[in-house]
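1. This is the structure alone, sequence omitted:
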């Protein structure tokens, strides 16, 4: 089976402190459909893969597909640490590809100091959700209301249209992806109020106060990334709340209408697009990898057309002769076929939320 020989469009995103981003003019490579083949790798070629535990099932399954083996066997070839360790491993050369959220300013600056660029291929959309008991009459909250709740300014459900009952706002421990999401989308620069805690045994026989898990009580409010929430609690006994009037439905997440979405990327070092790690990143971002994401219970970054994605099909496309490109359909033979773009993070980058995503018109 032929390897995927993809020329990558790297968009240099330059940031100025406290200013909007300026983007360099993108170079759109002209490629042919013959370039877009499914990737198969041999065991001895396999790159070192790391990533956040939330995405382990996806990249293990991708490894299994490309090695043509079972997921159990493929698990021998992947690591799962944390966002922090994964980025440091990639930057310092201990990993070849990682699966994680887009790099924040800390990792961009670390990469710059080490002379490394980070090429990010969008593969998944993860929604940060808030949930409560199905018996709670409140169906949605605004971001301002959530900020008031988690900073301690709003303490009773009656203040947001519910019953006269105290709000118990649960949150995860600092350092977790769920805690980072709460800070990113809700708290911003404000300090979070203390959440419920409980004593648990420590490693040396002592006890420690740790954040208490969501308990499903009538006044409880929980939060976290949807994939984590669905695996930890199941969704049948939860009410997912609309945020600013928008529900976290699959279509709203896919179309990026829901207001709290983080993009998950396959990240490699810039300049290594033609390595095995680069081929894996591109495969995950293209339709065969996107179909796999859907099968594994994740929300893919691009729409998945079930009629075009059988494993036997070599080139992505639809029955009407179009290719996927940045979420749009591009006519084949138009000379405008786009590869999934990689966002190149360089030493000059200063990070801000408004500049994360680059939309490339076709």
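-> Perfect, thanks for sending it. In this text the structure is predicted, and so the values were computed from the model without any measurement.

2. hey, let's count contacts and neighbours off CA atoms from now on
-> Fine.

3. Just give me the residue right at the centre of the protein.
-> A centroid search over the chain (Cα atoms, centre = their mean) returns residue 264, at 2.2 Å, as the residue closest to the centre.

4. Got another one to weigh against that:
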């Protein structure tokens, strides 16, 4: 019995050690993930080079008046989701020293990076960045903060619409929230059940921890979401839009994203944004709260981050000039 007990103890110690090693390895990979930063997004739908600061042909919003905040040193490292890239790039252009550029793989101490939502919240967690611009983090991302004993502070800087879209040739223009939930839970499987053609529905989803997938799961709440086939999971929002758009005269697909990203940044004429509960997503319906799937966009920071310029910049985002950038980019301000 003593020998058996000793063997059990040894096995327990080995397993515990293995768990600790795996956890440590995971943390190490995130903390030393700089080498895998992809500095430019160059898919055919969205190119970060179109939204760079200090560029004559950039599509970013520029302030009319002299900025009320100028930072010259101790620059907060800014990061964000694809849909928010034009916002924080415009902030760089307004507030940071001229010439501040997007991080390349071998750059050191760069204040302007783009990791997207899937990885961006982890860079924030481990102190690689100071402010992340995006929608609410996923449950897994929030759990990671909790496990590290850190708190993610979310400061709302604007409002946006979470939207669903179909191929432009799909006769369906509106779905109720209940119908959408029934589609993604597998209760509605044919467009004929929702007023469309007699076609089987192909319902696309995003990859885990992406901003739109997180918004989707929050929308579904306690509904059991059906597991999509691998080919119906897209790792880029633009990829989902492209998949739904490419079905010429084939109206079976549905996907989801955010209004500004879909209408302005991608602007694919082959997709149609649906009304939800009879309300079309627009800046007006987001502002007055009538569109039912409004979401907040945030400047996310570590609550423990005491850098003065981080607070200054977040406060500036809520100022008249910061809200001007949010509004003119295409979102709805919070003030």
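-> The structure has been received and is ready for your questions. Treat the numbers as computed from the prediction; the structure is a model and nothing was measured.

5. Run a quick neighbour tally on residue 142 of structure 1.
-> Residues near residue 142 of structure 1, counting by other Cα atoms under 10 Å, number 16.

6. What residues does it make contact with?
-> Taking Cα atoms under 8 Å, 6 or more residues apart in numbering, we find residue 142 of structure 1 in contact with 243, 244, 245.

7. Which of those are retained in structure 2?
-> Contacts conserved in structure 2 for those, using both residues aligned by TM-score structural alignment, their matches' Cα atoms under 8 Å: 243, 244, 245.

8. Of those - the most surrounded one?
-> Among those, the one with the most neighbours (other Cα under 10 Å) is residue 243, at 21 neighbours.

9. Trace that residue over to structure 2, please.
-> Residue 243 of structure 1 maps onto residue 276 in structure 2, with residues paired by TM-score structural alignment.

10. hang on, isn't that match packed against residue 294?
-> No: at 11.1 Å, residue 276 of structure 2 and residue 294 do not qualify as touching, with contact defined as Cα atoms under 8 Å.

11. that older thread, and the residue nearest to the centre of structure 1, that's in a strand?
-> Yes: Residue 264 of structure 1: assigned to a strand according to DSSP: H, G, I helix; E, B strand; the rest coil.

12. so which helix or strand takes in the counterpart of residue 191 of structure 1 in structure 2?
-> Aligned by TM-score structural alignment, residue 191 of structure 1 pairs with residue 225 of structure 2. Using DSSP states H and E, residue 225 of structure 2 sits in no helix or strand.

13. Counting neighbours, what do you get for residue 225 of structure 2?
-> Neighbours around residue 225 of structure 2, by other Cα under 10 Å: 16.

14. Now it: closest residue in space, sequence neighbours ignored.
-> Nearest non-adjacent residue to residue 225 of structure 2, counting by Cα to Cα, 6 or more residues apart in numbering: residue 185, 4.6 Å away.

15. Over in structure 1, tell me which residue corresponds to the one you found.
-> Checking TM-score structural alignment: residue 185 of structure 2 goes with residue 151.

16. now residue 196 of structure 2
-> Match for residue 196 of structure 2 (TM-score structural alignment): residue 162.

17. Could you do residue 292 of structure 2 as well?
-> Residue 292 of structure 2 maps onto residue 259 in structure 1, by TM-score structural alignment.

18. How about the secondary structure of its match?
-> Recorded secondary structure, residue 259 of structure 1: coil (three-state DSSP).

19. isn't it right up against residue 242?
-> No: Residue 259 of structure 1 is beyond contact range of residue 242, at 9.8 Å (criterion: Cα under 8 Å).

20. Check which helix or strand residue 47 of structure 1 maps to.
-> Using DSSP H and E, no helix or strand contains residue 47 of structure 1.

21. With residue 101 of structure 2 as the reference, measure out to the alignment partner in structure 2 of it.
-> With TM-score structural alignment as the criterion, the equivalent of residue 47 of structure 1 in structure 2 is residue 76. Between residue 76 of structure 2 and residue 101 of structure 2 the distance is 13 Å, computed by Cα to Cα, to the nearest Å.

22. who has more neighbours, the two?
-> residue 76 (21 against 18).

23. Structure 2: which residue goes with residue 122 of structure 1?
-> Taking TM-score structural alignment, the alignment pairs residue 122 of structure 1 with residue 156 from structure 2.

24. thinking again about what came up before, if I pick the match of residue 191 of structure 1, what's in contact with it?
-> Residue 225 of structure 2 sits in contact with 184, 185, 186, where contact means Cα under 8 Å, 6+ apart.

25. So which residues of structure 1 form helices?
-> Remark: helices assigned in structure 1 by DSSP state H are 56-67, 71-74, 83-91, 105-113, 143-150, 177-182, 226-233, 250-254, 276-285, 287-295.

26. the inter-axis angle of the top strand by length along structure 1 versus helix 287-295?
-> Counting by DSSP state E, the longest strand found in structure 1 is strand 118-132. Angle of strand 118-132 of structure 1 versus helix 287-295, following axes from the mean of the first three to the mean of the last three Cα atoms, to 10 degrees, is 20 degrees.

27. ok and strand 118-132 of structure 1 relative to helix 83-91, angle-wise?
-> 170 degrees.

28. Strand 118-132 of structure 1 vs structure 2, mean deviation?
-> Its aligned residues in structure 2 lie a mean 1.8 Å from strand 118-132 of structure 1 after superposition (mean Cα distance after the TM-score superposition for structure 1).

29. and the match of residue 122 of structure 1, how many residues sit next to it?
-> Applying other Cα under 10 Å, we find 21 residues neighbouring residue 156 of structure 2.

30. Quick check: the gap between it and residue 112 of structure 2.
-> For residue 156 of structure 2, the distance to residue 112 of structure 2 - Cα to Cα - is 21 Å.

31. Likewise for residue 85 of structure 2?
-> According to Cα to Cα, residue 85 of structure 2 and residue 112 of structure 2 sit 10 Å apart.
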